[in-house]
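Student: Show me how the following folds:
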Amino acid sequence: MPQPPILEASELPPDAVEVGRITDAWGVKGWFKVLPYSSDPEALLASRAWFLQPAERGAKSFFAGTVLLPIRQARTHSDTIVAWAQGVDDRDGAEALRGARIFVPRGSFPAVGDDEYYWVDLIGLAVVNREGVPLGTVRDLLPTGPQTTLVLGYEHEGKAQERMIPFVSAFVDKVDLAGCCITVDWQPDY
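Tutor: Predicted coordinates:
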């Protein structure tokens, strides 16, 4: 019977951000596929230490709590990410990781340029228009071809609603991370 990889128990760093999950084995030498939660998975590719937690539901895990997974290599392949970790040397070991949630410390994220933001920093920000009218709170971001779209949650007459605004300079005037607010050129009835 194949043995699952031996993983070192660890504490989740206080600045850890969930960046993806392991979906399946890739090949026979211990590589595995990763589903990144961002269209630009640079933080996932740059980090050499991933912290894993079992899937919240669905896939059965052979470990509990948080474990450290030292990464040998991670790279893009076609439309996915593939990775190879220390202690994972065959297909059975890679399959044992299926469903695991991947976290990396925020401190290992590459620096962003001017007018660039990590999606995780935008989630939860309030969005107002130029007149100061609240439009909602960023609940999610969607890659929609050449641009990203902000998905806002708000309430109207006691019912949860959703509003989408393209995250492009034509509509986004200012992102104030410190003030937890995004100002946009958008009206509530759009």
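Student: rest of the way, CA atoms for contacts and neighbours
Tutor: OK.
Student: contacts for the helix or strand harbouring V151?
Tutor: Here V151 sits within strand 147-156, counting by DSSP states H and E. Strand 147-156 is contacted by residues 127, 135-143, 160-168 when judged by CA atoms under 8 Å, 6 or more residues apart in numbering.
Student: Among these, name the ones in strands.
Tutor: 127, 135-143, 160-166 (DSSP state E).
Student: Separate out the buried members of those.
Tutor: 127, 135-142, 162-166 (16 or more other CA atoms under 10 Å).
Student: Let me know the closest of those to Y118.
Tutor: L141 (10.6 Å; CA to CA).
Student: who's in contact with the closest one?
Tutor: L141 neighbours (CA under 8 Å, 6+ apart): 119, 123, 148-151.
Student: run this one through as well so I can compare:
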Amino acid sequence: MTGDSTERTGSRERRILLGRISGAFGIKGEAKLESWTEPRSAIFRYQPWILRDAQGNEREVRGVRGKESGKYTVATFPDVTDRDAIEAMRGTEIYAPRSALPPPSEGEYYWVDLEGLRVVTVDGTPLGTVSHLFATGANDVLVARDDERERMIPFVQPQYVVSVDFDGGVVTVDWDPDF
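Tutor: All right, here's what the predicted structure looks like:
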């Protein structure tokens, strides 16, 4: 499963990046969203939202409603009623607390849950920790970083990713440490 994250710091819970406000839709204060949930309209299930603008300012919002409308996901914010206010929010990222999402199905993972786990080869060679993951057209890619380098490992189970052990905090991979 996809999703970027923000680490837990202080009292802040881990977060999942769900999407971004991409502009205004119509003249009544509706917003077009880029939603990275599947289906796109599932973004509305995971509230409250934490909105973070380009300057890093954050605010929490509840009660956002919306729907899919053709190629767009359209949202109505409870405190926004005009197009100019939505245009000012363009580029704002939409996060939700990790706890707002349901547990993943067997064999599926939220990327945020993998970040920070140690990565070792099947023979025990450490490759660093999971920095992040990203999607490609063919498969997802796990990025393991240590002090010296970054390795990109296709997240293909069980060919390259042999196991994920949350209790032990480790991802075991079948990967050449020199690659």
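Student: TM value for the aligned chains?
Tutor: Counting by TM-score structural alignment, normalised by the length of the second structure, the TM-score of this superposition works out to 0.77. Behind it: 166 aligned residues with a CA RMSD of 2.7 Å.
Student: hmm, which two among the contacts of L141 of the first structure are most spread apart?
Tutor: Of all pairs in the contacts of L141 of the first structure, the most separated under CA to CA is I123 and T148 at 13.2 Å.
Student: Name the SS class of the residue lying farthest from the centre of the second structure, please.
Tutor: Distance from the C-alpha centroid of the second structure, by CA atoms, centre = their mean, peaks at D123 (30.7 Å). Put simply, D123 of the second structure is coil when judged by DSSP: H, G, I helix; E, B strand; the rest coil.
Student: got a list of what the counterpart of it in the first structure touches?
Tutor: Using TM-score structural alignment as the criterion, D123 of the second structure maps onto E131 of the first structure. Neighbour list for E131 of the first structure: empty [criterion: CA under 8 Å, 6+ apart].
Student: ok, so what distance separates E131 of the first structure from V168 of the first structure?
Tutor: 19 Å (CA to CA, to the nearest Å).
Student: same deal with I71 of the first structure?
Tutor: In terms of CA to CA, I71 of the first structure sits 35 Å off from V168 of the first structure.
Student: Kindly indicate whether the counterpart of A94 of the first structure in the second structure is helix, strand or coil.
Tutor: Here A94 of the first structure is matched to I86 in the second structure, going by TM-score structural alignment. Recorded secondary structure, I86 of the second structure: helix (three-state DSSP).
Student: what number of residues lie near I86 of the second structure?
Tutor: Close neighbours of I86 of the second structure, defined as other CA atoms under 10 Å, add up to 24.
Student: Likewise for G132 of the first structure?
Tutor: That count, for G132 of the first structure with other CA under 10 Å as the rule, works out to 10.
Student: Could you find the closest non-adjacent residue to P14 of the first structure?
Tutor: Spatially, and ignoring its direct neighbours in sequence, P14 of the first structure is nearest to P105 (7.8 Å; CA to CA, 6 or more residues apart in numbering).
Student: and what of V128 of the first structure?
Tutor: In space, V128 of the first structure is closest to P134, 4.4 Å off (CA to CA, 6+ apart).
Student: I'd guessed the one you found sits against L125; true?
Tutor: No - counting by CA atoms under 8 Å, P134 of the first structure does not reach L125; the two are 11.2 Å apart.
Student: Looking at those two, which is more packed in?
Tutor: L125 (20 against 15).
Student: How are the strands of the first structure distributed by residue range?
Tutor: 8-9, 16-25, 32-36, 49-53, 67-77, 80-85, 101-105, 126-129, 134-144, 147-156, 159-166, 172-176, 181-184.
Student: No further questions, thank you.
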